[in-house]
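> dropping a prediction and its sequence here:
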Amino acid sequence: MDFSFGAQDEELRGRARAWLSEHLVGPYAQVLGLGGPGSEHEGAGIRRAWERELGRGGWIGQGWEADGWGNRRLSLTGQVVWAEEYAALRAPGRVGHIGENLLAPTLIAYGSPEQQDRFLPGIARGEELWCQGYSEPGAGSDLAGIRTAAVRDAADGLYRVTGQKIWTSLAQDADWCFVLARTEPGSRRHRGLSFLLVRMDQPGRVEVRPIRQMSGTSEFNEVFFDGAVAAEVVGAEGDGWTVAMGLLALERGVSTLVQQIGFAAELERVLASYAARAAAGAGDPVLRERLVRQWAELRTMRWNALRTLGTEGDPGAPSVAKLLWGGWHRRLGELAVEVRGAAATAGPALWEPGLPYELGLDEEQRLFLFTRADTIYGGSDEIQRNIIAERVLGLPKEPR
């Protein structure tokens, strides 16, 4: 299979590189390389302004199946080219990912024309940020077990949402949240769910509580809804499971390749650290072999992601991708500290009184701590294997 890029892609590469180089200046130069996994809190205000800069350039919504909302459509290979140049110039981590890559394609597939015209322009301009209200304390990977309820008021037709969501990325900065809620009293599992759009700025009705992690940062949040008002339901009432599953199927694709570009940069840092140790006579052939394997696996994941970009309706592809990168990234975190040896256990936070814990962590330590969660969040390995076994291989369902 030919994974090379064509002449049009290379022409786009030059334009993308020129635009990024011209605009990643001033305050935006201060956040180069910031905002990746485990450090989403860094430079949040400047990165939000950067989102609007991308919107003015038309670079948001490249993969949407329609245009006309201020976005420029690119081919799949064009989107990969943009992602490669974005990563190569260390442009800051995106704060609009959830709206652009999850909600927008879902609205295009399931939303009404009025909903598309209302919400897509704000996303394309980088002006409205979104978060995802799926997981709950008793319903994480088992999404069908959610208990958050929404009751429709017969007087005004609005929904009143009550319940709790957890592990909600970017909730502290989001303007809106798409919420999977139970709108049919007494319903169970996949039935009676609806996909609602909830404004976050509802004092007394929506509360966000950051979850402090062992890395010292708080990218994830708990969100409490106490009668929060929702006027919009995507799809028909009761069709929430269909819409939610459609959204999850959109979560991979080009975004997986973007993620892998970041992985490659992290691997390069670990390789450089090992090279320095080897030059000092502290090389380890076992570690070297594991690093070579890590490099080869990343290349294989890239080729697999490129191969599956154009496939549609494959229920196993997203789960295979998640299984591959989750385990790979966790192993990279382990290698990062093993290459450092005993020095990986030291840091300013261990001997400077009063210094916040997270400020005492270097990149390798933060990588190790954050990647402990890679095989859990976004759908645990157990759930991904069940999906592959049941929906692809046709094996009996796991007893409940």
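Perfect, I can see it now.
> from here on, just use CA atoms for contacts and neighbour counts.
OK.
> and the next element down the chain from the strand or helix carrying F224?
If you go by DSSP states H and E, F224 is part of strand 221-234. Helices and strands here follow DSSP H and E; after strand 221-234, the next one along the chain is helix 240-249.
> in that next one, which residues are buried?
240-244, 246-247, 249 (16 or more other C-alpha atoms under 10 Å).
> for the very next helix or strand once past it, packing partners?
Toward the C-terminus, helix 240-249 is succeeded by helix 254-279 as the next helix or strand (DSSP H and E). Packed against helix 254-279 by the contact rule (3 or more C-alpha pairs under 8 Å, 6 or more residues apart in numbering; DSSP states H and E) you find helix 76-88, helix 285-308, helix 317-340.
> report the buried residues of helix 254-279.
254-263, 266-267, 270-271, 274-275, 277.
> so it versus helix 76-88, what angle?
Helix 254-279 and helix 76-88 are oriented at 40 degrees to each other (axes from the mean of the first three to the mean of the last three C-alpha atoms, to 10 degrees).
> tilt between helix 254-279 and helix 285-308?
Using the same axes, to 10 degrees: helix 254-279 against helix 285-308 is 160 degrees.
> taking helix 317-340 as reference, get the angle to helix 254-279.
20 degrees.
> count of neighbours near L291?
21 (other C-alpha atoms under 10 Å).
> just A296 next, same as before
Per other C-alpha under 10 Å, the neighbour tally for A296 reads 12.
> thought G333 was touching L367?
Yes. Contact criterion C-alpha atoms under 8 Å: G333 and L367 qualify, at 5.3 Å.
> tabulate the helices and strands packed on helix 254-279 (JSON lines), appending distance to V223.
Shown next, in JSON lines, are these (distance: least, C-alpha to C-alpha, whole Å):
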{"stretch": "helix 76-88", "distance to V223": "31"}
{"stretch": "helix 285-308", "distance to V223": "33"}
{"stretch": "helix 317-340", "distance to V223": "25"}
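> adding another structure so you can compare the two:
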Amino acid sequence: MSSTDLVLLVVAIATAAVLLSPPLLRSRDWRATVTPLASIIGSGFLVAGPILGHVAGHYAVAAMAALCAISYLFGLAVRDNISRLEPMLAAESPPAVLLWLDRAADLALILAYFVSVAYYLDLLADFALKAFDVVDPMVAHGMTTAILALLGTLGYFGGLRWLEHVELGSVGLKLAMIAALIAALAWALGSEVAAGTVAVRPLADQAEGFDAVRILLGLIILVQGFETSRYLGDSYDRATRVRTMRHAQWIAFVVYMLFIGLLTPWLDGRLPPEAATPMSSNCCAPSAAWSRRRSSSPRCCHSFRRRSPISTAPAASSPAPRASESPSLSAMSSQHQPRSRWCGRATSSPSSPGRPKPSFSIMASSRRPHSSSNGSTPPRPAGAASPCTAAPSPSRSPC
């Protein structure tokens, strides 16, 4: 176990022991803090670093500070509504204008939460399924629907108290993992500083102009969610909700600033690659690891559309396939060659100059060849054949 792994493990266990301790779980203030805190630090935490690096580059910390400042101003407005507006709305005859504005704001927030909650749960499902090598939108949507149904059932039958029980455990574990991640980043950065090898990564890609401003404004959703305290009036008094909302914002700001600050040296401005190909594409033999784990013949991956990294280094020589072995498996087992437009297009190998060597791309072409920019179909190179038709398996067709 490396020193970084040890730091991760120790900090995660220690933080979880504190946050899941019975005295803290019984604290009324902590219960009121957890609800807005769970909304502020959500699944958006997973993508905050790369997106801020793409928008602000090496000034990602400054951009995060600006987002926190803007959201704190929004929080001031919500806390003022709790302190001043709620007593006016609770009067026997509240002003009609205030009543109408309050109901219109409730409706707008409901519609916004329909989009926000569904989006973040879908994002969470994508990340969770990737741990099992599953990249299927239908499976992710089904998982999101199941989570929504479970939370709706808990809220309908148990009310806020049952949901709070779920939140207390999930937020405690989430903060423990985040604390461990921040500690590991600090340890890694400190190790580089001590060794004199610390260096800020050069920017490879960055949003500019109005696109950067538009994305940055959209990132305010990362630090929103504190407004949920406004709707806990049946369980907590106004003073408690105002105080705990402020505490939730402070905790979230510290977490985000530490995380982005420690992550900045590793940000290069590039966003993560696409996780899936278009739904209409055909793909055979997705990866060597998949074929080794699953079966002896290639498999069409309509459900597992993952774009594996492809090395541009020369392929190492591999033994010739046996007669009973599918040639496409041999190609998959060897190191991947650079992708080309055609599935199985012949590319030159440095080991044998002047002589084309077949290499099968990870993502096979669709049934119909791609068209060029002028709309015409490029001719297939001589001698090139698709793995779907060049060497079918004796037992069954690869596709």
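Structure's in. What do you need? It should be emphasised that the depicted structure is a prediction, and the values quoted were computed from it without experimental measurement.
> superposed, what's their TM-score?
With the length set by TM-score structural alignment, normalised by the length of the second structure, the two chains reach a TM-score of 0.22; 138 aligned residues with a C-alpha RMSD of 6.6 Å.
> buried sites along the strand holding F224 of the first structure?
Buried residues in strand 221-234 of the first structure (16+ other C-alpha under 10 Å): 221-230, 232-234.
> wait, which of the helices and strands packed on helix 254-279 of the first structure is closest to C177 of the first structure?
helix 317-340 (23.1 Å; C-alpha to C-alpha).
> quick one, the closest one and helix 240-249 angle?
Using the same axes, to 10 degrees: helix 317-340 of the first structure against helix 240-249 is 50 degrees.
> list the helices and strands helix 317-340 of the first structure packs on?
Secondary elements touching helix 317-340 of the first structure (3+ C-alpha pairs under 8 Å, 6+ apart): helix 254-279, helix 285-308, helix 363-370, helix 381-387.
> with distance to G122 of the first structure added, can I get those helices in TSV?
Formatted as TSV, these follow (distance: least, C-alpha to C-alpha, whole Å):
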stretch	distance to G122 of the first structure
helix 254-279	21
helix 285-308	30
helix 363-370	31
helix 381-387	33
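> tell me which of those helices sits nearest to K322 of the first structure.
Using C-alpha to C-alpha, the nearest of those to K322 of the first structure is helix 381-387, at 7.5 Å.
> list the buried residues of the closest one.
Applying 16+ other C-alpha under 10 Å to helix 381-387 of the first structure flags 381, 383-387 as buried.
> check stretch 23-35 of the second structure too.
Buried, per 16+ other C-alpha under 10 Å, within stretch 23-35 of the second structure: 25, 29-35.
> identify the residues contacting it?
18-19, 164, 167-168, 171, 228-229, 236, 240-241, 244-245, 247-248 (C-alpha atoms under 8 Å, 6 or more residues apart in numbering).
> quick check, nearest of those residues to A105 of the second structure?
T228 (13.0 Å).
> quick check: longest helix in the second structure by residues?
helix 137-195 (DSSP state H).
> that helix packs against which elements?
Using 3+ C-alpha pairs under 8 Å, 6+ apart: helix 137-195 of the second structure touches helix 3-19, helix 28-40, helix 96-130, helix 238-263.
> which among those helices is found nearest to M177 of the second structure?
helix 3-19 (5.6 Å).
> after the strand or helix carrying E11 of the first structure, next one along is what?
Here E11 of the first structure, judged by DSSP H and E, is contained in helix 7-23. Toward the C-terminal end, the helix or strand that comes next after helix 7-23 of the first structure (DSSP H and E) is helix 44-56.
> next, the buried residues of that following helix.
For helix 44-56 of the first structure, by 16+ other C-alpha under 10 Å, it's 44, 47-55.
> let me know the closest of these to E338 of the first structure.
Closest to E338 of the first structure, out of all of the buried residues of helix 44-56 of the first structure and judged by C-alpha to C-alpha, is A44, at 31.3 Å.
> state the distance from that closest one to F178 of the first structure.
21 Å (C-alpha to C-alpha, to the nearest Å).
> could you do A230 of the first structure as well?
Taken as C-alpha to C-alpha, the span from A230 of the first structure to F178 of the first structure is 10 Å.
> list residues touching both of these two?
What both A230 of the first structure and F178 touch, as defined by C-alpha under 8 Å, 6+ apart, is the set 196-198.
> in strands, which of those residues fall?
Counting by DSSP state E, the shared contacts of A230 and F178 of the first structure place 196-198 in strands.
> need these in JSON lines with distance to W82 of the first structure, can you?
What follows is these, written out as JSON lines (distance: C-alpha to C-alpha, whole Å):
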{"residue": "L196", "distance to W82 of the first structure": "32"}
{"residue": "L197", "distance to W82 of the first structure": "30"}
{"residue": "V198", "distance to W82 of the first structure": "31"}
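> packing partners of the helix or strand hosting T347 of the second structure?
In this structure, T347 of the second structure sits in strand 346-349 according to DSSP H and E. Strand 346-349 of the second structure is packed against strand 352-358, with contacts defined by 3+ C-alpha pairs under 8 Å, 6+ apart.
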